[in-house]
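**Q** coords below, sequence missing:
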């Protein structure tokens, strides 16, 4: 498996993965699938010189997953913190995709002198919580019944990782 920087040409494959989770799960609180043009506009925020980065896991020319980090909050003093997102293709579970992407993403964030990584995880999601804990994330909060999807209310765990250790 190859972990490499995301490229514009990956947007269609990323959308296929993400849109699956929109339409089949409550893991993301997006309700409508993303059109390709919107994904391509989203991709424009990732500049290799920025502290915000995007990665893909690829094997046999197939995208198995993706990860990225974005601003935690738009207020300027939060520039030392970033929110992360990781998705594996629905058929790529248990193959180390999430771990490989997480390691690369966190290493890159440390290289850019970020101090904290945050992740919001819809509950229940034991696999995602276990992945985050393996990389030093701790739950620092929980937002109860904060989202409604598929006629149900969903809670979200807020996880934090100290990137300085």
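**A** That came through fine. From a predicted model like this one, the values you see are computed outputs, not experimental measurements.
**Q** make it CA atoms for all contacts and neighbour counts henceforth
**A** Noted.
**Q** can you count the residues close to the residue lying closest to residue 148 once chain neighbours are set aside?
**A** Counting by Cα to Cα, 6 or more residues apart in numbering, residue 148 lies nearest to residue 154, which is 6.1 Å off, once chain neighbours are set aside. Neighbourhood size, residue 154 [other Cα atoms under 10 Å]: 19.
**Q** residue 100 belongs to a strand?
**A** No - assessed with DSSP: H, G, I helix; E, B strand; the rest coil, residue 100 is helix; it does not lie in a strand.
**Q** count the residues that sit near it.
**A** Residue 100 has 17 neighbouring residues, counting by other Cα under 10 Å.
**Q** so who does it touch?
**A** 3, 57 (Cα atoms under 8 Å, 6 or more residues apart in numbering).
**Q** for it, give its distance to residue 32.
**A** Distance of residue 100 to residue 32, given as Cα to Cα, to the nearest Å: 29 Å.
**Q** run the chain-centre distance for the helix or strand hosting the residue nearest to residue 148.
**A** Secondary structure from DSSP states H and E places residue 154 in strand 152-162. Strand 152-162 sits 13 Å away from the centroid of its parent chain (Cα atoms, centre = their mean, to the nearest Å).
**Q** check it against this one:
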């Protein structure tokens, strides 16, 4: 593997990203407990998710791509926290990196861009649920000012075992 760093661009996600984003997410569905989805998605099944993240507003989708190849290296989102109206100034954030994109600062670039955009919105808090163990994700969130607020013990079952989810919050 080359030690050269490729230039990375962070931009809003667009419909043309749907297949690559679906493939990236499906890796985590199939191979990890990081998401509690248990069945892979087709791009058409994933389209409503993509369309629920416009370029403006509190619910965003940021995509990191290699400038030369346009290969998607990861994405970050802010999404509806809960359905009830009083939760409207809270968002849940998440980040997914391509399997070989970790340790390159991609997550930092994605969250930096996402939180810069969210600073312009009428938001009060961001929440992140991190399936345990996941030290890399904990470190990333803490670097961005998230603080630990509690753990839901054995809240999800996947791959024949129960998983804890640690919850973090950040003031916006």
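**A** Nice, thanks for sending it over. On a predicted model such as this, the values are computed, not experimentally measured, just so you know.
**Q** TM-score of the superposition?
**A** Once superposed, the chains reach a TM-score of 0.96 (TM-score structural alignment, normalised by the length of the first structure), with 163 aligned residues with a Cα RMSD of 0.9 Å.
**Q** how much space between residue 156 of the first structure and residue 145 of the first structure?
**A** Taking Cα to Cα, one finds residue 156 of the first structure at 8 Å from residue 145 of the first structure.
**Q** of these two, who's got more company?
**A** A side-by-side neighbour count of residue 156 of the first structure and residue 145, using other Cα under 10 Å, places residue 156 first with 20 against 13.
**Q** quick check: chain neighbours aside, which residue is closest to that one?
**A** residue 122 (4.4 Å).
**Q** okay, the aligned residue in the second structure for residue 71 of the first structure and residue 132 of the second structure: tell me how far apart.
**A** The alignment partner of residue 71 of the first structure in the second structure, by TM-score structural alignment, is residue 80. Distance from residue 80 of the second structure to residue 132 of the second structure, counting by Cα to Cα: 22 Å.
**Q** would you map the strands across the first structure?
**A** Using DSSP state E, the strands found in the first structure span residues 2-5, 54-59, 62-71, 81-88, 116-122, 138-149, 152-162.
**Q** what residue in the second structure is paired with residue 101 of the first structure?
**A** Aligned partner of residue 101 of the first structure by TM-score structural alignment: residue 110.
**Q** you'd agree its match is up against residue 61?
**A** No - checked against Cα atoms under 8 Å, the pair residue 110 of the second structure and residue 61 is beyond contact range at 9.5 Å.
**Q** higher neighbour count, those two?
**A** Neighbour count, other Cα under 10 Å: between residue 110 of the second structure and residue 61, residue 61 has more, with 27 against 24.
**Q** identify the residues contacting the more buried one.
**A** 12, 13, 50, 53, 54, 55, 75, 76, 77, 78, 114.
**Q** the first structure: which residue goes with that one?
**A** By TM-score structural alignment, residue 61 of the second structure lines up with residue 54.
**Q** tabulate the strands of the first structure (a markdown table), appending distance to residue 131 of the first structure.
**A** Formatted as a markdown table, those follow (distance: least, Cα to Cα, whole Å):
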| stretch | distance to residue 131 of the first structure |
| --- | --- |
| strand 2-5 | 17 |
| strand 54-59 | 16 |
| strand 62-71 | 13 |
| strand 81-88 | 10 |
| strand 116-122 | 11 |
| strand 138-149 | 11 |
| strand 152-162 | 11 |
